[in-house]
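*Asks:* Sequence first, then the predicted structure:
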Amino acid sequence: MPISFDTSGLQQQDANRWVNPATRDMVSVQYFDLAPDLPAALEDLDTLRQRLAQHRADTGCLIEAFVVGVDGQPALLRMEKMPLPDQPTGLIFAASLVVPKQQCSATLTLLCPEAGPTGMREAMLAAQIGFQNMYPPHPYAPGLQGKLPYNAADDIRWDAQFPEHPLTRARQWIARTVPGMRLDPGFAALPPFRG
């Protein structure tokens, strides 16, 4: 695999998947031997964000997207939410990191599902900031109406108030893991993605 990372606290399920036994959070690494399907170049972040938000609207919601460095290479970091599959309520929060190259890409995806009572972060914040303030326009596509709305509770400023929430866990794990991630030198040397 082109990406390696610290797997401390995770149980390996197979060659490309790990699970945190305490939270059921799952990490996977994949390599795709085809040109990345990103809708814009990493250098055109505004367009990339808008198109990613529109694309994700059919199945969930793009919360945020950034270009970050992974072992000296540019990568796209996305935070998204989707309904839990086969469940009447609840969400799964995903942090995905794509290191795109001209003709291939490597990805690391962290999936953090809600467990127990769902919607507590949203309910507590609605009481705190007012329900009328819970659904601002999407920051990347203001008129967007998708399967899941952009929610004020998705904002990173609330993470400290909800340290066990799956969105908080996803952000914290990515923040701890990305600085130590390494890329295979052969993969890192491939021609860069231009969009």
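*Replies:* Good, I have the coordinates.
*Asks:* switch to C-alpha atoms for all contacts and neighbour counts from now on
*Replies:* OK.
*Asks:* how about the most centrally placed residue in the chain, what does it touch?
*Replies:* Nearest residue to the geometric centre of the chain (C-alpha atoms, centre = their mean): residue 95, 2.1 Å. Applying C-alpha atoms under 8 Å, 6 or more residues apart in numbering, we find residue 95 in contact with 77-80, 109-111, 170-171, 174.
*Asks:* Quick one: neighbours of the nearest residue to residue 95 once chain neighbours are set aside, just the number.
*Replies:* Once flanking residues are discounted, residue 95 sits nearest to residue 79: 4.6 Å by C-alpha to C-alpha, 6 or more residues apart in numbering. When neighbours are defined as other C-alpha atoms under 10 Å, residue 79 has 21 of them.
*Asks:* Now name the helix or strand holding residue 79.
*Replies:* Residue 79 belongs to strand 73-83 when assigned by DSSP states H and E.
*Asks:* got the angle for whichever helix or strand comes after that strand vs strand 73-83?
*Replies:* As assigned by DSSP H and E, the chain's next helix or strand after strand 73-83 is strand 91-100. Angle, strand 91-100 to strand 73-83, by axes from the mean of the first three to the mean of the last three C-alpha atoms, to 10 degrees: 160 degrees.
*Asks:* Second structure for comparison follows:
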Amino acid sequence: MTLRSLVNALLGRMQEEPSAVPAQQVAVASRLSQQFELPAQWVLQQENERIAIFRNEVGDVLTVNYFMAVPDIEASIDDVDALRAFYRRTAEANGLALIETELAQLTTLRAVRTLFKARMNQIRGFALIGAYTLPFADRSYVIKVESMEQGVTGMREAVVMALMGPPQIHEATGELIGWGQDPYDPSHRAEFMRNQADDQKFDAQFPDHPLSKVRRYLVELESSVQADSSIRGLQPFSYPAQGH
């Protein structure tokens, strides 16, 4: 998996969908969708050998992405601080805001759980992107869920800001003091960051917000997804990876 491929998987399906074919045209032996047992709400739409695309009844998207290449994750799968630094660099280099990077397990498989926010170019609002990355010695899988803001946007931010009281504004930059913040390093600054309204404690107040939904999807995946025995038997990823 190259870093570019990882970012493409996290950002969306723009480069993947044109080559995807209807599910019924994919040979059973090569069907990516059968390698993971997913929660029932996700219905297969189309797939090829690299990506399987699912939707649920509210229109949110889940993809299973397969990369037949040595992962280029620049950290040990057990070093959460190094992983956070790696995914922070990756996110910021591609215009994303890091909300979360944590160690996780899908059944018996070690994984990295990530959550990002992306600006949408054509409409005002954000897309929320959650993923489990499953790296192995010579390949990797990314299970990604995505939900986009639609209709009236910014309500979550407006309500949380009102709860905080009148904001303080930095005279030199015009930024709201204390509004944007890195989830792990209070001293870190970037052009586009997680903000206080993204805190998980507000999810219950805004259950239909894309961020709240993506967090629920990630919890459901971690507790219920099952991987095929052929995947469970793969050699685990170690850093530094061979050939990198």
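*Replies:* The structure has been received and is ready for your questions. What you are looking at is a predicted structure, and each value in this text was computed from that prediction instead of being measured.
*Asks:* Can you pull the TM-score for these?
*Replies:* The TM-score (TM-score structural alignment, normalised by the length of the first structure) is 0.91; 191 aligned residues with a C-alpha RMSD of 1.6 Å.
*Asks:* ok, back up a step: superpose on the second structure and give me the mean offset of the strand holding residue 79 of the first structure.
*Replies:* Aligned to the second structure and superposed, strand 73-83 of the first structure gives a mean residue distance of 0.6 Å (mean C-alpha distance after the TM-score superposition for the first structure).
*Asks:* what packs against that strand?
*Replies:* strand 61-70, strand 91-100 (3 or more C-alpha pairs under 8 Å, 6 or more residues apart in numbering; DSSP states H and E).
*Asks:* Kindly state which residue of the second structure is aligned to residue 159 of the first structure.
*Replies:* Counting by TM-score structural alignment, residue 159 of the first structure corresponds to residue 203 in the second structure.
*Asks:* show me what contacts its match?
*Replies:* Counted by C-alpha under 8 Å, 6+ apart, residue 203 of the second structure has contacts 209, 211-212.
*Asks:* what do you get if the cut-off is 10 Å, keeping everything else the same?
*Replies:* 156, 197, 209-213, 215-216 (C-alpha atoms under 10 Å, 6 or more residues apart in numbering).
*Asks:* how near is the closest residue to residue 193 of the second structure other than its chain neighbours to residue 177 of the second structure?
*Replies:* Leaving aside its sequence neighbours, residue 193 of the second structure sits nearest to residue 97 (C-alpha to C-alpha, 6+ apart; 4.7 Å). Note on residue 97 of the second structure: its distance to residue 177 of the second structure, by C-alpha to C-alpha, to the nearest Å, is 17 Å.
*Asks:* neighbour-wise, which of these two wins?
*Replies:* Neighbour comparison, residue 97 of the second structure and residue 177: the larger count goes to residue 97, with 26 against 13 (by other C-alpha under 10 Å).
*Asks:* give me every residue that touches the more buried one.
*Replies:* 87-88, 90-91, 115-119, 128, 181-182, 190-195.
*Asks:* Show me the helices in the first structure, by range?
*Replies:* For the first structure, the helices defined by DSSP state H occupy 45-56, 120-129, 166-177, 185-188.
*Asks:* Which other helices and strands does the third one contact?
*Replies:* When you say that, I think you mean helix 166-177 of the first structure. Here helix 166-177 of the first structure touches strand 73-83, strand 91-100, strand 105-113, going by 3 or more C-alpha pairs under 10 Å, 6 or more residues apart in numbering; DSSP states H and E.
*Asks:* Mean per-residue distance, that helix versus the second structure.
*Replies:* Mean deviation for helix 166-177 of the first structure: 0.9 Å (mean C-alpha distance after the TM-score superposition for the first structure).
*Asks:* How about the contacts made by residue 55 of the first structure?
*Replies:* 39, 49, 61-62, 146.
*Asks:* Separate out the buried members of these.
*Replies:* Neighbour counting over the contacts of residue 55 of the first structure (16 or more other C-alpha atoms under 10 Å) leaves 49, 61-62, 146 as the buried ones.
*Asks:* Taking those together, which two end up most distant?
*Replies:* Distance extremes for these: the farthest pair is 49 and 146 at 14.9 Å, using C-alpha to C-alpha.
*Asks:* re the thing from before, deepest of the helices and strands packed on helix 166-177 of the first structure, which one?
*Replies:* Mean neighbour count (mean count of other C-alpha atoms under 10 Å) peaks for strand 91-100 among those, with a mean of 24.
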